[in-house]
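J.: Quick check, what structure comes out for this input:
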Amino acid sequence: MSAHAAPAKRVTLAALAAKKDAGEPIVMVTAYDHPGAQIVEAAGVDVVLVGDSAAMTVLGYDSTVPVTIDEMLMLTKAVRRGLTRPLLVGDLPFGSYEASDELAIATAQRFVKEAGCDLVKIERGGTTVDRARALVQAGIPVVGHVGLTPQTATALGGYRAQGRTADAALAVIDDAVALQEAGCSMLVVEAIPSEVTEVLVSRLDIPVIGIGAGADADGQVLVFHDLLGLYDGGAAKFVKRYAELRVAAVAGVEAYATEVREGVYPAPEHGYAMAAGESDRLQELLSAGDSIHRA
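T.: This is a model prediction of the structure:
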């Protein structure tokens, strides 16, 4: 972009709806810190999700379940400071919204007021539909999430595809329709057959963002650390590596460690020198018994 070019417009929900209507794919990616936010901003993505996947990719938990509201808020605030153009979605962590409408609203308000989220994301259908409706009525835009829902993966039989039978697919579709009717502005569908995604896209007016849900979705989302090869854990079948940054990072740190141990780094060009004549004067002061502690 030239020095005189107009800044890119901020993404809006209306703009995403227009993309869906025009068949123009929507790009969503996760981010969890300020540098990551700056990277995805520079890459020109449309939507940034501070996912509770941060529990595993950033915080070292074994699943998404243990991550707390305060941990998610800290990460989301950092991402907000690195974004200008994309919409920001905050993932409400497990246990922070399920019990009641009041709890859901109180949690979501923190993500909007303290972290600057444009939308919040909640998982599943069922009673979550009631939570979504309450949030929308409270003036908070909501992203729904159906299919594989990591917060309740144990109840779903583990991290595996959902909706693979006609009955199971109908349940996913029913949940998705109910979330739209509750007022959700967008829907994430995870690890479902492409045939089910095709049905959802044709029946829903809101954008459908897929992750492991085939090419028929209105947009796609991937985890930052997965697509860049930064996460050392196992990757799902649907993940495509677009870079291997962990390999490059390990190699870089190894090269640094080798140079330190061999006395190669730091070289003279990596240091600072005193002003001309000051080194000699310092030696004179030291020889005279002067010190920084003198009266």
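J.: all contacts plus neighbour counts: C-alpha atoms, from now on.
T.: Fine.
J.: which residue ranges form the helices in the protein?
T.: For the chain, the helices defined by DSSP state H occupy 13-22, 34-43, 54-57, 69-80, 101-113, 127-137, 166-181, 194-203, 224-227, 245-261, 278-287.
J.: With mean neighbour count and distance to Asp91 added, can I get those in JSON lines?
T.: Shown next, in JSON lines, are these (neighbours: other Cα atoms under 10 Å; distance: least, Cα to Cα, whole Å):
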{"stretch": "helix 13-22", "mean neighbour count": "16", "distance to Asp91": "17"}
{"stretch": "helix 34-43", "mean neighbour count": "17", "distance to Asp91": "15"}
{"stretch": "helix 54-57", "mean neighbour count": "21", "distance to Asp91": "10"}
{"stretch": "helix 69-80", "mean neighbour count": "20", "distance to Asp91": "8"}
{"stretch": "helix 101-113", "mean neighbour count": "18", "distance to Asp91": "9"}
{"stretch": "helix 127-137", "mean neighbour count": "21", "distance to Asp91": "13"}
{"stretch": "helix 166-181", "mean neighbour count": "19", "distance to Asp91": "16"}
{"stretch": "helix 194-203", "mean neighbour count": "18", "distance to Asp91": "22"}
{"stretch": "helix 224-227", "mean neighbour count": "23", "distance to Asp91": "15"}
{"stretch": "helix 245-261", "mean neighbour count": "12", "distance to Asp91": "25"}
{"stretch": "helix 278-287", "mean neighbour count": "12", "distance to Asp91": "57"}
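J.: please give me the structure for this one as well, since I'd like to look at both together:
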Amino acid sequence: MSVTAEHKNTKVTVQVMRKMKAAGEKISMLTAYDFTMAGLLDQAGVDAILVGDSAGNVMAGYDTTLPVTLEQIIYHGASVRRGVKRALLVVDMPFGTCCGNPYESLSNAVAIMKGTGAEALKIEGGEELLQDIKKIIAAGIPVMGHLGLMPQSVHQYGGFGLRAKSDTEAEKLKRDALLLQEAGCFAITLEKVPASLAGEIAASLSIPIIGIGAGGRVDGQVLVVQDMLGMNRDFSPKFVRKYADLSFAITQAVSGYISDVKSLEFPSAEESY
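T.: This next block holds a predicted model:
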């Protein structure tokens, strides 16, 4: 079962996610960037849908998430909103839109909320952006934090490798997670950090910790849906489990279509007016 009987028909809110953690029920989260995919994920019963700035990678073909604009995330978010009924809808704040100026960050956050119909925003960063995050939360906008590997900081890291391997970085990660909870974040995503560290943080905080490449001792998991469905043959990081091979299925279907068109097998008399 993709959802428990208790929450199968319940609209997922930030309060429901907190109750799920308290009850020990794991939280499922996937990305979506368009109406059709969002509707399928929602009907399947996923608890939360993230309109990630990973759209820059999987939808636009960029090497990083950095080029994604405010207007683009609003377009994707509004498209997804129309397909979602039950899941909690979370939208990323793109690179540069939560920027160390709390008033400008709030203005951008409000634009995303108004333009998409999102129910929460996800923001990469810890102590350095704490005042921005507090300002956004004070305005009534739920915020999910994002720590560990933060793709918007890829050039600072020099790549997409495992984070918090050193004691110094691990201690900062734990401090940042606590600060985000104290600031009012309703959840935190931890990306590509040691499983033991992620588990320690999840056990020490009262808010849900959603992992991606962070092991199984956290409160839930998130994956990019194209990765999980096997649509990206050339992208197979250790933390991705492929539940389908849609890359093969789609290319086979398209090949069949091409063959039928060229051989005049399609359309048939029954498929013609």
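J.: Any idea what the TM-score is?
T.: Comparison of the two superposed chains (TM-score structural alignment, normalised by the length of structure 2) gives a TM-score of 0.95, and 266 aligned residues with a Cα RMSD of 1.2 Å.
J.: sorry, back to before: among the helices of structure 1, which comes closest to Val146 of structure 1?
T.: Across these, Val146 of structure 1 has its closest neighbour in helix 166-181 (6.5 Å, Cα to Cα).
J.: mean offset of that closest one relative to structure 2 (after superposition)
T.: Superposed on structure 2, helix 166-181 of structure 1 shows a mean distance to its aligned partners of 1.1 Å (mean Cα distance after the TM-score superposition for structure 1).
J.: and Leu83 of structure 1, how many neighbours?
T.: Neighbours of Leu83 of structure 1 under the rule other Cα atoms under 10 Å: 20.
J.: ok, it to Pro7 of structure 1 distance?
T.: Look at Leu83 of structure 1 and Pro7 of structure 1: by Cα to Cα, to the nearest Å, they are 13 Å apart.
J.: go on, Gln151 of structure 1?
T.: From Gln151 of structure 1 to Pro7 of structure 1 the distance is 38 Å (Cα to Cα).
J.: Show me which of those two is the more surrounded one.
T.: Shown here are Gln151 of structure 1 and Pro7; by other Cα under 10 Å, Gln151 has more neighbours (20 against 10).
J.: Test my guess that the more buried one contacts Asp62.
T.: No: counting by Cα atoms under 8 Å, Gln151 of structure 1 does not reach Asp62; the two are 11.9 Å apart.
J.: Turn the helices of structure 1 into CSV, including distance to Gly157 of structure 1.
T.: Compiled in CSV, the helices of structure 1 are given as follows (distance: least, Cα to Cα, whole Å):
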stretch, distance to Gly157 of structure 1
helix 13-22, 33
helix 34-43, 32
helix 54-57, 19
helix 69-80, 26
helix 101-113, 26
helix 127-137, 20
helix 166-181, 13
helix 194-203, 20
helix 224-227, 23
helix 245-261, 31
helix 278-287, 70
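J.: who wins for proximity to Asp218 of structure 1 among the ones you listed?
T.: The minimum distance between Asp218 of structure 1 and those falls on helix 13-22, with 5.9 Å, by Cα to Cα.
J.: got a list of contacts for stretch 240-256 of structure 1?
T.: Contact with stretch 240-256 of structure 1 is made by Asp226, Leu227, Leu228, Gly229, Leu230, Tyr231, Asp232, Tyr265, as judged by Cα atoms under 8 Å, 6 or more residues apart in numbering.
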